[in-house]
Each structure stands twice: as C-alpha cells, then as structure tokens.
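K.L.:
Just to be clear, the model below is a prediction. Sequence and coordinates:
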Amino acid sequence: MDADSVLAMPEELSIANVTEWQQKLGSYLNAADSIVLDGEKLTRVDTAALQLLTAFCLKAQTLQKAVKWINPSDSLVKTACQLGLEKILSLKND
C-alpha cells in the first residue's frame, strides 16, 4: 500500500460489514504513513460503525498518526455529532 494512499469508505458502514472493515482499517493503519479516509460515499453509518471508527482513531493516536477525512458525508458528521464523537473521529478540530 502506498504510504500516502486514501482509503475510500463504503456507502454503508454498519454491523453487517463491521468485521470486514475492522480488518481493512487495521491493515491500512499498519501500512499507511498518513491516515486519510474518504467519507464522501458513506451515506449510512450505525453505532457499531462509530464504535469501530472510534477505536481506529484512538489506535491511530497511540501510534502518533493523525486521521484526516476527505469529504466526510453529512450522515457521518451528523451521527458522530449526535453521539459527541466528532472530535475523537477528527471530523471537527475545534
């Protein structure tokens, strides 16, 4: 994997595919020098997905890797904000 590659998120990240994405995110985290997630297509996200993304972002912090989003979907931002996770997920920097 290219050190500066972008990981495109699926249209749906939910309990139905969270195990698959746990593996993909883990591999990406270990291989990438910079963490860039493209959330443009992510139209459905549930609490299992937000748990996964939270764990991913916290693990990235322990590895001293910053997580950056390209075009996070309104659905992702709205759901994360409702649960108070926007800062942990690096969706808002303030």
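P.N.:
Right, received. Where do you want to start? Numbering: from 1, shown residues only.
K.L.:
going forward, measure contacts and count neighbours with C-alpha atoms only.
P.N.:
Fine.
K.L.:
Can you point out the buried residues in the lengthiest helix in the chain?
P.N.:
Criterion DSSP state H: the longest helix present in the chain is helix 47-62. By neighbour count on 16 or more other CA atoms under 10 Å, the buried set for helix 47-62 is Ala48, Ala49, Leu50, Leu52, Leu53, Thr54, Phe56, Cys57, Leu58, Ala60.
K.L.:
Show me which pair in those is furthest apart.
P.N.:
Across these, the longest distance by CA to CA is 18.4 Å; it joins Ala48 and Ala60.
K.L.:
Would you map the helices across the chain?
P.N.:
Counting by DSSP H, the helices of the chain are 18-31, 47-62, 74-82.
K.L.:
okay, pairing it with this:
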Amino acid sequence: MNRLDPHPAGQPAAPVPLDPSTRKALRTLDRARPLGLARITGGFKGIAGHVDADTGLALKDQGLARLDYSGHYPRLKITRAGRSALKKGAPR
C-alpha cells in the first residue's frame, strides 16, 4: 500500500501562517504537555482544555502535532515544530 503525501519525500511541508484558532489550539496543547489531549467524540479533551477534531487533525497534517497511540485512548500531543511555531508567532 502506498502512502499519499501532499509534498515530495525528503522535503518538509511549506510553513503555514497561524490563524488565531490554530494558535489557541497550540497553546492548549503546550499547556497539556506531556500528557496531551485524549480523543473524544468531536475532538480532543484534557485537563488543559479542548481542541475540536478539525483543528487537531489540521495541526497533525501540518506537522505541528502528532497522535500518540501508546495508551488506552489516542492522544494529540504537540511536536517540537509546533512549539517553535508558537514561539515564532505574535506575543501571547
């Protein structure tokens, strides 16, 4: 089975400017470190807050977050690229 990637192998995806909802979701994921947000119906939820499914999966597709399947429920966790994108943006 071939994996379909939106960008060629070996080249990173083009950086996307962060809109306010994406920045808010990244801040929520950063506060939820190291546990992340557990998958629920319609999104991801944890002690730090809630991220809807569309925003969470968009972050995953951009490489700013990842899904961790090691526990009982899949968890959305911020990546190093997500933390650096959050730092590069406008002040909190």
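P.N.:
All right, it came through fine. A quick note: this is a predicted structure, and the numbers were derived from the prediction, not measured.
K.L.:
Fetch the TM-score of the aligned pair.
P.N.:
Once the chains are laid over each other, their TM-score by TM-score structural alignment, normalised by the length of structure 2 reads 0.28; 42 aligned residues with a CA RMSD of 3.6 Å.
K.L.:
still on that earlier bit, got the helices of structure 1 as JSON lines, with distance to Lys68 of structure 1 columns?
P.N.:
Compiled in JSON lines, these are given as follows (distance: least, CA to CA, whole Å):
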{"stretch": "helix 18-31", "distance to Lys68 of structure 1": "12"}
{"stretch": "helix 47-62", "distance to Lys68 of structure 1": "10"}
{"stretch": "helix 74-82", "distance to Lys68 of structure 1": "13"}
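K.L.:
And the ones you listed: which comes nearest Asp38 of structure 1?
P.N.:
helix 74-82 (11.4 Å).
K.L.:
Which neighbouring elements make contact with the closest one?
P.N.:
With contacts taken as 3 or more CA pairs under 8 Å, 6 or more residues apart in numbering; DSSP states H and E, helix 74-82 of structure 1 sits against strand 44-45.
K.L.:
Could you pull out the buried residues of the lengthiest helix in structure 2?
P.N.:
In structure 2, assigned by DSSP H, the helix with the most residues is helix 20-31. Going by neighbour count (16+ other CA under 10 Å), the buried part of helix 20-31 of structure 2 is Thr22, Arg23, Ala25, Leu26, Arg27, Thr28, Leu29, Asp30, Arg31.
K.L.:
Residues contacting it, please?
P.N.:
Contacts of helix 20-31 of structure 2 with the rest of the structure, by CA atoms under 8 Å, 6 or more residues apart in numbering, involve 36-37, 48-51, 55-56, 59, 76-78, 82-83, 86.
K.L.:
returning to that earlier point: quick one: the longest helix of structure 1 to helix 74-82, angle?
P.N.:
80 degrees (axes from the mean of the first three to the mean of the last three CA atoms, to 10 degrees).
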